[in-house]
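Colleague: Sequence and predicted structure are below.
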Amino acid sequence: MDEDAAPAERPEWFSTVGRRGRLSFLMNFLFVNIGIGIITAIAGSMEGLLTSLIVAGCSIGGGWVNICLTAQRLHDMDRSGWLQVIPFLAALLGVTLLASDDPLWDGLGVVFLLAGCLGFSLWLLFTPGTAESNRYGPRPPIAT
């Protein structure tokens, strides 16, 4: 190991800086989204303005954390974090097409949703990161 190379730091949830390995991405992504789902389900059983604020806060905060986790995972593969805009647009197009009354457009909408969400997620999970340091930093440790 090069003595001059700085060790990789643990990437943060609220920052797009750094790299995140596949296992770390999966575990953090599941933790955040299951946690948000539980909080939202509990808050959804209540009524009032506080409930709406809790759900909105979870949606905004969780959305930002998901963007950061995905950007870090893309950085590990030596790709720009902005690449996640493409599957987002594909999913948005899919939802728009599903709103039509035509079965052909509905089917095409499902294809765009699957490609945009499921396909991109599987690519993130199964594509290994670069083995060496890249423009986004040193290789992350296995546990982070």
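Modeller: Great, that's in hand.
Colleague: CA atoms for contacts and neighbours, from now on please.
Modeller: Fine.
Colleague: show me where this structure has helices.
Modeller: 22-44, 49-76, 85-98, 103-113, 120-126 (DSSP state H).
Colleague: Out of those, which is closest to Pro140?
Modeller: Nearest of the helices of the chain to Pro140, taken as Cα to Cα: helix 49-76 at 7.9 Å.
Colleague: And the closest one, what's buried?
Modeller: 51, 55, 58-59, 62, 64-76 (16 or more other Cα atoms under 10 Å).
Colleague: Report how many residues lie close to Pro138.
Modeller: Neighbourhood size, Pro138 [other Cα atoms under 10 Å]: 19.
Colleague: err, Trp13, not the other one
Modeller: Using other Cα under 10 Å, Trp13 has 18 neighbouring residues.
Colleague: Can you tell me how far it is from Asn66?
Modeller: The spacing between Trp13 and Asn66, counted by Cα to Cα, to the nearest Å, is 8 Å.
Colleague: And for the residue nearest to Phe120 when sequence neighbours are not counted, the neighbour number?
Modeller: Once flanking residues are discounted, Phe120 sits nearest to Pro87: 6.6 Å by Cα to Cα, 6 or more residues apart in numbering. By other Cα under 10 Å, the residues close to Pro87 number 20.
Colleague: my guess is Pro87 meets Cys117, correct?
Modeller: Yes - at 6.3 Å, Pro87 counts as touching Cys117 under the criterion of Cα atoms under 8 Å.
Colleague: if I read this right, Pro11 contacts Arg139, doesn't it?
Modeller: No - with contact defined as Cα under 8 Å, Pro11 does not count as touching Arg139 (11.3 Å).
Colleague: Which residues are in contact with each of the two?
Modeller: The contact sets of Pro11 and Arg139 overlap at Arg19 (Cα atoms under 8 Å, 6 or more residues apart in numbering).
Colleague: neighbour-wise, which of the two wins?
Modeller: Using other Cα under 10 Å as the criterion, Pro11 and Arg139 rank with Arg139 on top: 21 against 18.
Colleague: Look up how far Ser133 lies from Asp2.
Modeller: Asp2 is 12 Å from Ser133, by Cα to Cα.
Colleague: Alongside the first one, take a look at this:
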Amino acid sequence: MRGEILTYDDGPGAGLISGDDGQRYSFARSDLQQLKPVYSGMKVDFVPADGVATQVIVLAHQPAGPLPPSGYTPGVAGSGASFDWRTLFLDANGRIGQKDYWIGVAILFVAGLVLGWLPLIGTLVSIASIYFGVCVASKRLHDMGRSGWLAAIPYGVMAAAVVLSAMAVFGGVMSAAAYGDGFGTLASVGGIAGLWGLAVLINLGFVIWLGVTAGQPGDNLYGPPPRALANF
């Protein structure tokens, strides 16, 4: 069957084809029969199977509409030097692939380390950067077909750790005052250490979960498959 590529992102290696029969078919990088860049508008020939395009062959025809800028192919890493950081960090809508997610996480992690050396300005910027992290996580969740509100989980865990730590300190102080020894204080310190260790593990697991879970191959409630934001 003949068709036209609607979207393709080389990050997750997934795309969408509009067939001549009016149906849409998802396809993966492994279904491509040629080692060449692909982008929206390209004409292809493929074998449909239960809503999936297999044995996809890119035809020699030019894609419909204007060609992409020279040296740059949307959705294909390594075809140009561009980085849409505004969409990655300032927009909570839409979808991003695993590659863009890890790039965003790495940038925020390094920025956090640098900001830690700046007493006042670093603290203020770190608070503002919470929004950047929510935008990155939200779009990754959308790509997985899940609500972006789940991006609040790490911050909820940390808030709970702060509240429980304060309660543990208060309990330790009251115990020390009641019994006249430091056992209560020592117990509260151990409880706080265990609590924060658990919080860190939960948040780390959340970050890894977002990074290793593949996105949905076709359109979902949050839009079409994502294009590459970091094209290098």
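Modeller: That came through fine. Predicted model, so just to flag it, every value in this text is computed and none were measured.
Colleague: So after superposing, what's the score?
Modeller: The pair, once superposed, lands on a TM-score of 0.73 when counted by TM-score structural alignment, normalised by the length of structure 1; 133 aligned residues with a Cα RMSD of 3.0 Å.
Colleague: coming back round to it: between the helices of structure 1, which gets nearest to Pro7 of structure 1?
Modeller: With respect to Pro7 of structure 1, and counting by Cα to Cα, the nearest of the helices of structure 1 is helix 49-76 at 14.8 Å.
Colleague: so what corresponds to Ile7 of structure 2 in structure 1?
Modeller: For residue 7 of structure 2 the amino acid is Thr, not Ile. In structure 1, no residue is paired with Thr7 of structure 2 according to TM-score structural alignment.
Colleague: ok, now which ones touch Thr7 of structure 2?
Modeller: 15-17, 39-40, 224-227.
Colleague: Most neighbours among the residues you listed, please name it.
Modeller: Neighbour counts for those, by other Cα under 10 Å, peak at Pro226, which reaches 31 neighbours.
Colleague: Among Asp2 and Ser133 of structure 1, which residue is more densely surrounded?
Modeller: More neighbours surround Ser133 than the other of Asp2 of structure 1 and Ser133, with 16 against 6 (other Cα under 10 Å).
Colleague: Without its sequence neighbours, what residue ends up closest to that one?
Modeller: Once flanking residues are discounted, Ser133 of structure 1 sits nearest to Arg139: 5.3 Å by Cα to Cα, 6+ apart.
Colleague: ditto for Val125 of structure 2
Modeller: Nearest non-adjacent residue to Val125 of structure 2, counting by Cα to Cα, 6+ apart: Leu115, 7.5 Å away.
Colleague: Hmm, Ala128 and that neighbour touching each other?
Modeller: No - if you go by Cα under 8 Å, Leu115 of structure 2 and Ala128 don't touch, sitting 11.6 Å apart.
Colleague: Mutual contacts of these two, please.
Modeller: Here Leu115 of structure 2 and Ala128 have no joint contacts, going by Cα under 8 Å, 6+ apart.
Colleague: residues contacting the residue lying closest to Ala99 of structure 1 once chain neighbours are set aside?
Modeller: With sequence-adjacent residues excluded and distances taken as Cα to Cα, 6+ apart, Ala99 of structure 1 is closest to Asp106, at 7.4 Å. Applying Cα under 8 Å, 6+ apart to Asp106 of structure 1 gives the contacts 97-100.
Colleague: can these go into JSON lines with extra columns for distance to Val110 of structure 1 and neighbour count?
Modeller: Output for the contacts of Asp106 of structure 1, formatted as JSON lines (distance: Cα to Cα, whole Å; neighbours: other Cα atoms under 10 Å):
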{"residue": "Leu97", "distance to Val110 of structure 1": "8", "neighbour count": "21"}
{"residue": "Leu98", "distance to Val110 of structure 1": "7", "neighbour count": "20"}
{"residue": "Ala99", "distance to Val110 of structure 1": "11", "neighbour count": "11"}
{"residue": "Ser100", "distance to Val110 of structure 1": "12", "neighbour count": "12"}
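Colleague: Can you tell me which of those is nearest Ile34 of structure 1?
Modeller: Taking the contacts of Asp106 of structure 1 together and measuring to Ile34 of structure 1 by Cα to Cα, the closest member is Leu98, at 26.3 Å.
Colleague: separation between the nearest residue to that closest one once chain neighbours are set aside and Ala43 of structure 1?
Modeller: In space, and not counting its chain neighbours, Leu98 of structure 1 is closest to Asp106: 4.5 Å by Cα to Cα, 6+ apart. In this view, Asp106 of structure 1 and Ala43 of structure 1 are 33 Å apart by Cα to Cα.
Colleague: try Phe88 of structure 1
Modeller: When distance is defined by Cα to Cα, Phe88 of structure 1 is 27 Å away from Ala43 of structure 1.
Colleague: quick one: contacts for the equivalent of Ile67 of structure 1 over in structure 2?
Modeller: Correspondence of Ile67 of structure 1 to structure 2, assessed by TM-score structural alignment: Val134. With contact set as Cα under 8 Å, 6+ apart, Val134 of structure 2 has these partners: 92, 151-152.
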